[in-house]
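Enquirer: Predicted model, plus sequence, below.
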Amino acid sequence: MAKQKIVLAYSGGLDTSVILKWLKETYDAEIITFTADIGQKDELDGLEAKALATGASKVYIDDLRDEFAQDFIYPMFQAGALYEGQYLLGTSIARPLIAKRMVDIARAEGATAIAHGATGKGNDQVRFELTAAALAPEISVIAPWRNEEFRAEFPGRAEMIAYAEKHGIPVTASAAKPYSTDRNLLHISFESGMLEDPWFDPSADSVKDMYVLSVSPEDAPDQSEYVELTFEQGNCVAINGEQLSPLGVMDKLNELGGKHGIGRVDMVENRFVGMKSRGVYETPGGTILFTAHRKMESLTMDRDVMHLRDGLIAKYATLVYNGFWFAPERLALQALVTESQKNVTGVVRLKLYKGNVIGAGVQSPVSLYNPDIATMEADPTQAYDQGDATGFIRLNALRLKVSSGVEQNRK
């Protein structure tokens, strides 16, 4: 009989390297590894050879950067998604893409299961498995960290390192960098280790080398830099007049933002599984794009459409954070968002300076801002009669006066 096939989400780190070997031995299965190139840069070097040496029968390393930028990052930014007022969802938005491709590979290879190295305490397990449930309910999911035998064998990192050494698995685990990282085109995150203490200062000189995408604001250039972003229907299509793909936009903005120390966030967030966790994030390009998009909307978006969409931002962001990217409610919200963006077109000018993104001008061929109407001087169009405001205020004040009268009578 042919062996069972399992597709493993593989990063080449300590956890997934050990899990690869453990799955092969425990399930007597053929392990196919999958690594998504979503902007990790040199973290992908040598992964294929390492996976094969560790026991993988086949290795997929797929370049998904264009799809990630165009079909995941851009739609999410059109929605103005921001989790708990701070987090631009860099890790959250990558997981449904990874899981989607894993499902595709599993079907193509005839695999009966997919596996991941997410812990039983985090959000990623939910994101991977909800995506699999939505796209391929017939494929089972193996989560070793929720397996009692696995946890008993590996109660800590020391046991995992010893297991790796025993089986000749090359790993790099160092006490000098006790935190964990996750990098992609949109951001890089840092958590665990010394960061588990919310009083620890992540901007301290002692961890200056932790950061990858950005310099500290203190070390950023003393001279500000202007940048212009061109939007068409809510999507950035050019920077400083140069037409770029979504991937090209993200690469360019990451470079500019990193240079000026933009996009660092330190927050304690609420995980879907019920606990609070502390994360530090670098999102240089995303921070610039988010700010520019909002400024473009301010000029071109109808007031009530904007307020309606804004009322749904928290819901949309929570759906992404919790792993419901392929859920019908997120798709329905996206349809509303897409409609809201049809006139979000024009150019935004920003000034970048020592961690700050400062608005420096906005223009659009479909601007809803009319200086003749908004002027404090005489209105040459006579489109707005200030006297009309008297009746407008009187009607809006009516219910307040009635309510006040009721309260006064009670006294």
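Expert: Looks like it came in fine. Here the structure is a predicted model, which means the values were calculated and not measured.
Enquirer: drop to CA atoms for contacts and neighbour counts, all remaining ones
Expert: OK.
Enquirer: Spatially, what comes nearest to A99 if we skip its sequence neighbours?
Expert: Sequence neighbours aside, F128 is the residue nearest to A99 in space, at 5.4 Å (criterion: CA to CA, 6 or more residues apart in numbering).
Enquirer: buried stuff in the helix or strand hosting the one you found?
Expert: Here F128, judged by DSSP states H and E, is contained in helix 124-135. Of all the residues in helix 124-135, those buried under the rule 16 or more other CA atoms under 10 Å are D124, Q125, V126, R127, F128, E129, L130, T131, A132, A133, L135.
Enquirer: Looking at those, spot the one nearest G274.
Expert: Checking the buried residues of helix 124-135 against G274 with CA to CA, the nearest one is V126 at 12.3 Å.
Enquirer: Wait, that closest one touches Y321, no?
Expert: No - checked against CA atoms under 8 Å, the pair V126 and Y321 is beyond contact range at 9.7 Å.
Enquirer: For the helix holding F128, name the packing helices and strands.
Expert: Other elements packing on helix 124-135 under the criterion 3 or more CA pairs under 8 Å, 6 or more residues apart in numbering; DSSP states H and E are helix 90-109.
Enquirer: and the comparison structure, right after this:
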Amino acid sequence: DPDVTPPKDMWKLTVDPEDAPNTPERITIEFTQGKPTKVINTSQNNKEVTGALDIFLYLNQLARQNGIGRLDIVENRFIGIKSRGCYETPAGTILRVAHMDLEGLTLDRQVRNLRDQFVTPQYSNVLYNGMYFSPEGEFLLSAIAASQKTVNGEVRLKLYKGNVIVEGRSSKTNNLYDMEESSMDVHGGFSPMDSEGFIKIQSIRLKKWGQNQKLV
């Protein structure tokens, strides 16, 4: 029944967020070409963890004790029926939040749009349907790897009672954010006046559409 609250003893990998510590835990995750390469726990005297497996196991531990990683959804099965699923992905939840946030700083807008519109949903279907070792899976995975070349940097996180909260992000090599340009206060940079011509060009199509609709 999708309207029944899951019993507490059903969850095996995470504590109830209500029972999680009252003190938040702060960590920093470093990424190299989209892959996590180091975790620094600033709440535990800057303890460092490296290596893919060790990072995953350590984040599983942190997420578990902070009640992070529960998911209760109704989904569509490959055979055409709907199914309710309750899942626990402790480390995966932390990594996903951090990774997506760093992409916002380092990944080109159009590359991210193309990846999210076409590659990601198709690759999700490939994995869900058990087609990892397929030619389409190989093609899509290569596209994902290409998109991650610039995803280098670190993300600071706060783990607290089921929540993964981003507190900051930075990249020494691939930062596409320019604070001065974004403020529009620098002389010679982007000016709000530059928007006038852009808006006029963008409106040409809409004006033609509106005129045509009046004739119908």
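Expert: Alright, I've got the coordinates. Treat the numbers as computed from the prediction; the structure is a model and nothing was measured.
Enquirer: re the thing from before, the helix holding F128 of the first structure vs helix 90-109, what angle?
Expert: Helix 124-135 of the first structure and helix 90-109 are oriented at 50 degrees to each other (axes from the mean of the first three to the mean of the last three CA atoms, to 10 degrees).
Enquirer: what does helix 124-135 of the first structure correspond to over in the second structure?
Expert: Helix 124-135 of the first structure falls opposite no residue of the second structure when the two are matched by TM-score structural alignment.
Enquirer: Next secondary structure element downstream of that helix?
Expert: Along the chain past helix 124-135 of the first structure, the next helix or strand (assigned with DSSP H and E) turns out to be strand 140-142.
Enquirer: So for K8 of the second structure, what's the nearest residue that isn't a sequence neighbour?
Expert: In space, K8 of the second structure is closest to D16, 7.4 Å off (CA to CA, 6+ apart).
Enquirer: Tell me how many other residues crowd that neighbour.
Expert: Burial of D16 of the second structure is recorded as 18 neighbouring residues (other CA atoms under 10 Å).
Enquirer: Next, find the distance separating it from N163 of the second structure.
Expert: For D16 of the second structure, the distance to N163 of the second structure under the criterion CA to CA, to the nearest Å works out to 12 Å.
Enquirer: Same check on I29 of the second structure?
Expert: Here the distance between I29 of the second structure and N163 of the second structure works out to 16 Å (CA to CA).
Enquirer: The two: who's more crowded?
Expert: For I29 of the second structure against N163, the residue with the higher neighbour count under other CA under 10 Å is I29, and the figures read 24 against 18.
Enquirer: Do a quick rundown of the strands in the stretch 101-250 of the first structure.
Expert: Counting by DSSP state E, counting those that start in this stretch, the stretch 101-250 of the first structure has strands at residues 113-115, 140-142, 180-183, 188-191, 225-232, 235-239, 242-243.
Enquirer: Over to the second structure?
Expert: Per DSSP state E, the second structure has strands spanning 25-32, 35-41, 47-50, 70-76, 82-88, 153-160, 163-170. These are given in chain order.
Enquirer: Would you reformat those strands as TSV and include distance to Q61 of the second structure?
Expert: Written out in TSV, the entries for the strands of the second structure read as follows (distance: least, CA to CA, whole Å):
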stretch	distance to Q61 of the second structure
strand 25-32	12
strand 35-41	12
strand 47-50	12
strand 70-76	14
strand 82-88	13
strand 153-160	12
strand 163-170	14
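Enquirer: Quick one: closest of those to L141 of the second structure.
Expert: Closest of the strands of the second structure to L141 of the second structure is strand 35-41, at 13.8 Å (criterion: CA to CA).
Enquirer: and the closest one with strand 153-160, angle?
Expert: Here strand 35-41 of the second structure runs at 50 degrees with respect to strand 153-160, directions being taken by the same axes, to 10 degrees.
Enquirer: got the contact list for strand 35-41 of the second structure?
Expert: Contacts of strand 35-41 of the second structure from elsewhere in the structure, counted by CA atoms under 8 Å, 6 or more residues apart in numbering, are 25-31, 46-52, 55, 95.
Enquirer: Now with 6 Å, please.
Expert: The list of residues contacting strand 35-41 of the second structure from outside it, by CA atoms under 6 Å, 6 or more residues apart in numbering, reads I27, T28, I29, E30, F31, N46, K47, E48, V49, T50.
Enquirer: Of these, select the buried ones using a ChimeraX command.
Expert: Only the buried members of the contacts of strand 35-41 of the second structure end up in this ChimeraX selection, burial being decided by 16+ other CA under 10 Å:
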select :27,28,29,30,31,49
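Enquirer: okay if I get the contacts of strand 35-41 of the second structure as a markdown table plus distance to D185 of the second structure?
Expert: Shown next, in a markdown table, are the contacts of strand 35-41 of the second structure (distance: CA to CA, whole Å):
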| residue | distance to D185 of the second structure |
| --- | --- |
| I27 | 34 |
| T28 | 32 |
| I29 | 33 |
| E30 | 32 |
| F31 | 32 |
| N46 | 38 |
| K47 | 41 |
| E48 | 40 |
| V49 | 41 |
| T50 | 41 |
